[in-house]
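**Student:** Next input, structure requested:
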Amino acid sequence: MRMNRRPLIWFAICYVGGSAAAAGLSSRGVMLAAGAAALLALAAVLCRQASWQLAAACVVAVGLAAGERMWADARNVTALPALLAAAEADGPRAAYAAEAVGTIVSAMEVDGDRVMFRVAADRVHVEGEAAPRELRERLLVHIRLAEQPEQAVAAQWRRGDRVRVAGELTLPAGATNSGGFDYRRYLSSQRIHWLLKAKGTAAVSPAPGPIWSAAALLGRVDSARAWLGARMDILYPSTQSGYMKGLVLGIREDLDPGQFQQFSRLGLTHILAISGLHVAVFIYALGGLLRFVRLTRERILLILILSVPLYVLLSGASPSVMRAGLMAVLGLFAARIGKLKDGLHLLAAAAVLMLAFDPFFIENVSFQLSFIVTIGLITGVPPIRKAMPQWRRGKALLDLAAVTIVAQLVSFPVTIYYFNQFHALSLLANFVLVPFISFVVMPLGAISLVIAIPWEAGGKILAYASHYANDWTFVFVERLSKVDSLRTIWASPPLWWVAAWLTLLGISFYLIGCLTEQANAWQLKAASAADETVPLGTESLLLTPLGAAADDAVSLPRSRGLRISLLSLGFIAVMLLVYAYKPDLLDRRAAVSILDVGQGDSIHIRTPQGKHILIDGGGTLSFRKPGEEWRERSDPFEVGQKVVVPLLMKRGVREIDLLVISHLDSDHIRGLQAVLDTIPVRSIWWNGTIKDAEDARKLLARAVDLDIQLYAAKAGMEHRLDQETVLKVLWPVPATTEAVPVLENQNESSVVLTVQLYESTFLFTGDINSKTEQSIMNHEQQKGGNSLPSSGSISVMKISHHGSRYSTGEEWLKYWNPLSAVASAGASNSYGHPHPDVLSRLAQAETGVWRTDRDGEVRFMVTESGLFMQ
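**Tutor:** Modelled structure (predicted):
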């Protein structure tokens, strides 16, 4: 019975499967999954692949894991259900004055003018209620600082302190764009359902909490990490300290965002996260030191067992380092009692223990990547390495190549599912940098930190050696990451595709192992035959053992079958890659998406032939005054980098055929900087003016640097992007001079155009007001043009200027007679957009209205038969 050889592994597989089913399926789906598991277990028993005891244990594992997750989901609800219902009814602007009392249960994050920490509240008083409520509610607290000295005040707060916070309770934002980041779901997986926003440190009243509570003990760990991080700031220059803190201590808050982006492009972010390799280096170094002082094996193992959890805590206790630490402790304990088995058993035990501790771990990307890659390395490296040449001199390089290749193959589907990009130079970067950083830079950093504790000058001397290593690393990463021709963008594949790829790899590793074993057996047989004395003459053929000839006769067809199977798997892999890279290859539907970018505009259009148009890119406005540089955050929210680019990449936009910049106001263009830096753009239409603003100058200069063709859009321009897609520019009118004018007030010079997809027409209006609307109508009537479709009305109009009161006039609506209209406005904008007068005029015109502030992303699908909402 094959399955009985590894009972723990099968139990863990079933446990993870049950937890995943409960996390992703409805109650009925979980019951069906459990039933399917029971049938598979019965089949395994009937086919004599497993004993009935193991089959029963596997079914129990599915039930236990699913039941635990469903029980956790049922308990993972707010203790303020009435307030939640009111907030959902009031919409995204809902905020309720409240005061919470509880214990700080996270490290303090002080970043610019914002402080964040988590509170386990035991009392909440909402304004309007008679008395405070005694309850248990986790809150994420946001403090907006008013003055720079408040940063030092907030930095004194510690995990474990008791606090009273007065502010406003709000709901976390959900995903308002299809496929966008769902902050509410993310916080819910950490059992947080409310944000408590306050202004200034005066809103927080801290007091010491119990000194022996779990939070207080972890607070001391936070202080130790902060103290060690401060030592790193002394040992390394500002350009390197954040990198070294992430590498050695797992403190990633101070890592330069641009530097992180370069590592991310090459698939190197795992180096910056404490993981199994870091734990292995820690155990190796500490074990070597303990052997040097001649401790016994038993004492060394005991010290290592006690030391690994401390290292896990000091390095931040992320899921990846928890997995590695737990595997290490289990392995060391098993070695101490003489029961150590292979790595898969340790991994299985770690998975079950972690999910039993917190079933929400299964949704964590770090958890998923850590376990998937570790399984791949354990099962894939041995057969791949045996299939490679067995050189003596280059053994270490071949071992490293096997590990790198397997890690890349196994992590590839998860990487493109979550991060939507893969760089062809990632293999080279990992091959060179992983050993260099892991066995040179990281040990140097750790040892210099340890030495600097009693002897700062000595630590600086050793750290100085790694300065050059870091400089070389940064130059190497920067140059490789800039080879954009080898960087590919992938749409997020379906989950079945990820599972199919990993299954394909598992089967391939098994077949490669079988082929290698067979080849090695033949080589041994040939070697033994060559060592024997062979009689001269043809009669020697008769002396060949009949058994050996029979074995060869059987092995040859088996070898052929294995090779054919591998070739078939290779063909399937190619088909999977083609599907993942071009999932919409045969899709002839057009799509128009008015993205929710807050108070701004960004529209993505996919044509029937698979070309892409982007109109504007949104922009996060900054109201910082001179002298308030301290308010700047290390990685400030920028809508292009955080919203527009991830959405485009998730949808497989590898190239933008046409970028239309309606005008140069910040809420339309700031997000485009990230677009130009990430996604190739073939050509740009803009309104033909210049604005004396930093973001406008920077954007146009970046376009010129990238050698993108820029065209001044003028009324009368018409362009057929493909057979079913026609663009017509209605405004602005051609300038009378050849010089490019400088224009500070850009609204009335917005590019206004129609886009016809099949028989449906969309009107995009920028930020024009009613005066310009009249001018456009006059211009169209004077030239005798007819921009209307044959039906006499357009399909969808993007409402001018986010629904400003003085836009979208009655005559404008009568002229275009739109069937539907969309207002792109921020959910919490202070302008009152869209204005009630505009909504009233649209209602009188019997035009259907969609709003990004209320409805999120508005997406239309267009086919030959018509238009429909998705």
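**Student:** When you work out contacts or count neighbours from here on, use the C-alpha atoms and nothing else.
**Tutor:** Fine.
**Student:** what are the ranges of the strands in the stretch 101-250 of the chain?
**Tutor:** 109-111, 114-126, 133-144, 162-170, 194-199, 204-207 (DSSP state E, counting those that start in this stretch).
**Student:** Could you list every helix and strand that the longest one packs against?
**Tutor:** Where contact means 3 or more Cα pairs under 8 Å, 6 or more residues apart in numbering; DSSP states H and E, strand 114-126 is packed against strand 96-104, strand 109-111, strand 133-144.
**Student:** ok, Tyr464 to Ala85 distance?
**Tutor:** Distance of Tyr464 to Ala85, computed by Cα to Cα, to the nearest Å: 58 Å.
**Student:** With Leu569 instead?
**Tutor:** From Leu569 to Ala85 the distance is 52 Å (Cα to Cα).
**Student:** which of those two has more neighbours?
**Tutor:** The neighbour count for Leu569 versus Ala85, taken as other Cα atoms under 10 Å, is higher for Leu569 (16 against 10).
**Student:** For stretch 833-843, what is the distance to the chain centroid?
**Tutor:** Put simply, stretch 833-843 sits 38 Å off its chain's centre (Cα atoms, centre = their mean, to the nearest Å).
**Student:** here's the other one to compare against:
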Amino acid sequence: MILIRARVEAVLEPGRRTEVRVPVLLIASDRRWLELLPSQRARLKGRFGTPRSADLLAAVVVVRGPPSVLGPPSPLQRAAETVRARLRRSVDRLPADQRGVLPGMVVGDTSRIDPDLAEVFRTAGLTHLLVVSGANLAIVIGAVLGLCRFAGLGRRRAPPVAVLAVLAFVVVARPEPSVLRATVMGLIGLLALFTGRRRQGLPALAAAVLLLVLIDPTLARSYGFALSVLATGGLLVLAPPWRERLRRRLPGPLADALAVAAAAQVAVAPVLVMLSGEVGVVSVAANLLAAPAVAPATLLGALGAVTALVSLTLARLVVWPAGLAVAWVVWIARTAARLPYATIPWKGGGLGAVALLAAAVVAVLILRSRRLRLVAVAAMAGVLIAVVGLRLLAPGWPPPGWALVACDVGQGDALALAAGPGRAVVVDTGPDPRLVEGCLERLAIRDVPLLVLTHPHADHVDGVAGVRSHRAVHAVLTTPRGPGREARFTSGLVVRQALTGQRWSVGDLTLSVLGPLSAGPRLAPGDDGTTVNDASVVLVARRPGFSALLAGDVEADAQRALAGSVPAVQVIKVPHHGSRSQDPAFLAAAHASVALISVGRDNDYGHPAPSTVDRLRSLGSRVHRTDQEGDVAVVRTTGGLSVVPRR
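**Tutor:** So this is what the prediction gives:
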């Protein structure tokens, strides 16, 4: 699945052309869309839908087929893509982690970063290093001004050179919200330097924010923009006094680095907890340890990108030490992410942000009172002892006796049903082979007697290669409405069509097919998303002490047709990632005590819909989500079912 931000300039209908100029989100599956560059114009066919997120979008468009390109990109964008491509070629001989991370640190190109590594950076609180931000721009401006000073350019002539370097950098890195904010602020600072006036950080930040929001009002609702502004504000307001206090007890460079890392993390914490429902515990230490390597990696990477335009051989020599700096950052990220409780759960949303601010106020009061400090130390010691004890006694992953695991594969579905030692029936595979393969590796699955592909959407079938990697797949079950895109992933396998009423048995696990109803139409290449979703294979899985309804992506119409045949079960895999298109009678008929929602973090669809989550809870179901809990295991116990999240 490919998500593209675009601007629609004309909508063509039979006998009518409407001129518009509005932002939209394109959802495409053809990889030829990835070949387009900013400024290119293309014609497409698709189904327009109403946006469900808070973004200022006119529509969400489900695209059919490849783009019909109407013209080349602008010369400026062609030049920028040349720089990015040459940088990618210059790092080709570096180890995989280094060649994925270095372009991200230099120009924000994350196309080669392994999703597992990206998750490691997120857990360690180092995600900001994988996108271009004010830190990158500050490094570039500082380096250019230093070179100008070395070349003998005065105060009047150096800033214009730096401005040109900044503009070139922004074009290559693409104007993301954080880059725009940093660019405008940097240009305001250079103007102050050029005119000889005293530079003031907060006025420059305020001017940058005001100017950017006036130019592009959508930034007012951009969490990335908010995080960037808050981090900069923390550096301007919190870091200086903290630096002065730390210098009384620590060496100057260490005090500076610690104050900067802590100030930025504290400033962005309320917004981060709103988004993720987690509080990073190790992020300050990870940023402190990674900081010395960031500037060398960025500068040498940028120098390598420029050198690659002249000589690829010389550029590879330049980026080699940059790769060593990146290796240090990656090692810090992996080490920090492996620590127990690198992140701790916290209430998400606005209430969670307010609770975190209240906790910060309490922490300040404790630090100011000796008596409260003693009480806090005693309480923390007790909690630490309890946590260590629980950690030693708690089972590892996967938990013994697991019956079902919802794998965290981002915005998609992948389920594993235990079918004996080292064996599992797999239902859907998610969009990325690496993610589902990692989940099955953690479960020690080596044999897949049956692979069920509920319907031919990328977020359910594109990970098939990950299931087939290093394990045997004996048979594949697909929707009878096909064939679809799953056919290209299942070559060489025995493929069967699911028929209503059909039963499959694997050991003590039985699977009964409820849908799709055989009377439905067959899928055609032009069918829209709803038609394909309603063609999903719907299963009831049973084994002693366990039952589950696995509903694919069926939407309200198909759910209504199936509601009368839904039996009471213990677990329901909520259809279509918890979207709003749910039939209340279908959900109620299951009587499930556990509701699993397989969904991607920060997805653009608004999944799961709050109304769906509220309805499930009103029906008495405990809701568990992969975007918040990672892999989720349902375990059979003597007292019934228990749910164990991997996070």
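**Student:** How close are the two chains, by TM-score?
**Tutor:** The TM-score (TM-score structural alignment, normalised by the length of structure 2) is 0.63; 499 aligned residues with a Cα RMSD of 5.1 Å.
**Student:** picking that back up, the strands of the stretch 101-250 of structure 1: which one's closest to Thr863 of structure 1?
**Tutor:** Closest to Thr863 of structure 1 of these, according to Cα to Cα: strand 162-170, at 40.6 Å.
**Student:** on that earlier part again, okay if I get the helices and strands packed on strand 114-126 of structure 1 as JSON lines plus mean neighbour count?
**Tutor:** Below are these laid out as JSON lines (neighbours: other Cα atoms under 10 Å):
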{"stretch": "strand 96-104", "mean neighbour count": "22"}
{"stretch": "strand 109-111", "mean neighbour count": "18"}
{"stretch": "strand 133-144", "mean neighbour count": "19"}
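**Student:** rewinding a little: for Glu857 of structure 1, find the nearest of the strands of the stretch 101-250 of structure 1.
**Tutor:** strand 162-170 (21.4 Å).
**Student:** And that closest one, what's buried?
**Tutor:** Using 16 or more other Cα atoms under 10 Å as the burial criterion, the residues of strand 162-170 of structure 1 that qualify are 162-170.
**Student:** what's the answer for stretch 249-264 of structure 1, then?
**Tutor:** By neighbour count, and taking 16+ other Cα under 10 Å as the criterion, the buried residues in stretch 249-264 of structure 1 are 249-256, 262-264.
**Student:** closest to Leu659 of structure 1 out of the helices and strands packed on strand 114-126 of structure 1?
**Tutor:** Taking these one by one with Cα to Cα, strand 109-111 is closest: 34.3 Å.
**Student:** The closest one packs against which elements?
**Tutor:** Using 3+ Cα pairs under 8 Å, 6+ apart: strand 109-111 of structure 1 touches strand 114-126, helix 149-155.
**Student:** hmm, try it at 7 Å
**Tutor:** On a contact count with 3 or more Cα pairs under 7 Å, 6 or more residues apart in numbering; DSSP states H and E, strand 109-111 of structure 1 meets strand 114-126.
**Student:** In structure 2, which residue sits furthest out from the middle?
**Tutor:** Using Cα atoms, centre = their mean, the residue of structure 2 lying farthest from its centre is Gly152. It sits 46.0 Å away.
**Student:** mind checking what it lines up with in structure 1?
**Tutor:** If you follow Gly152 of structure 2 across to structure 1 using TM-score structural alignment, you land on Arg294.
**Student:** what about that match, distance to Val751 of structure 1?
**Tutor:** For Arg294 of structure 1, the distance to Val751 of structure 1 - Cα to Cα - is 78 Å.
**Student:** again with Ser275 of structure 1
**Tutor:** Distance, Ser275 of structure 1 to Val751 of structure 1, by Cα to Cα: 51 Å.
**Student:** Neighbour count: the two, which is higher?
**Tutor:** Counting neighbours by other Cα under 10 Å for Ser275 of structure 1 and for Val751 shows that Val751 has the greater number, 29 against 24.
**Student:** Helices of the stretch 301-450 of structure 2, residue ranges please.
**Tutor:** 312-338, 349-368, 370-393, 433-442 (DSSP state H, counting those that start in this stretch).
**Student:** How far does stretch 165-179 of structure 2 sit from its chain's centre?
**Tutor:** Chain-centre distance of stretch 165-179 of structure 2: 22 Å, with Cα atoms, centre = their mean.
**Student:** Could you list the buried residues of it?
**Tutor:** Using 16+ other Cα under 10 Å as the test for burial, stretch 165-179 of structure 2 gives 166, 169-170, 172-174, 176-179.
**Student:** Could you say which helix or strand holds Pro435 of structure 1?
**Tutor:** Using DSSP states H and E, Pro435 of structure 1 maps to helix 426-436.
**Student:** What mean distance separates that helix from the matching residues in structure 2?
**Tutor:** Aligned to structure 2 and superposed, helix 426-436 of structure 1 gives a mean residue distance of 1.8 Å (mean Cα distance after the TM-score superposition for structure 1).
**Student:** In JSON lines, list the helices and strands packed on strand 114-126 of structure 1 along with distance to Ala351 of structure 1.
**Tutor:** What follows is these, written out as JSON lines (distance: least, Cα to Cα, whole Å):
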{"stretch": "strand 96-104", "distance to Ala351 of structure 1": "29"}
{"stretch": "strand 109-111", "distance to Ala351 of structure 1": "30"}
{"stretch": "strand 133-144", "distance to Ala351 of structure 1": "26"}
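**Student:** of all these, which lies closest to Ala843 of structure 1?
**Tutor:** Ranking these by proximity to Ala843 of structure 1 (Cα to Cα) places strand 96-104 first, at 31.9 Å.
**Student:** whereabouts in structure 2 does that closest one align?
**Tutor:** So strand 96-104 of structure 1 sits over no part of structure 2, by TM-score structural alignment.
**Student:** And the contacts of that strand?
**Tutor:** With Cα atoms under 7 Å, 6 or more residues apart in numbering as the test, strand 96-104 of structure 1 has contacts from 117-127, 159-170.
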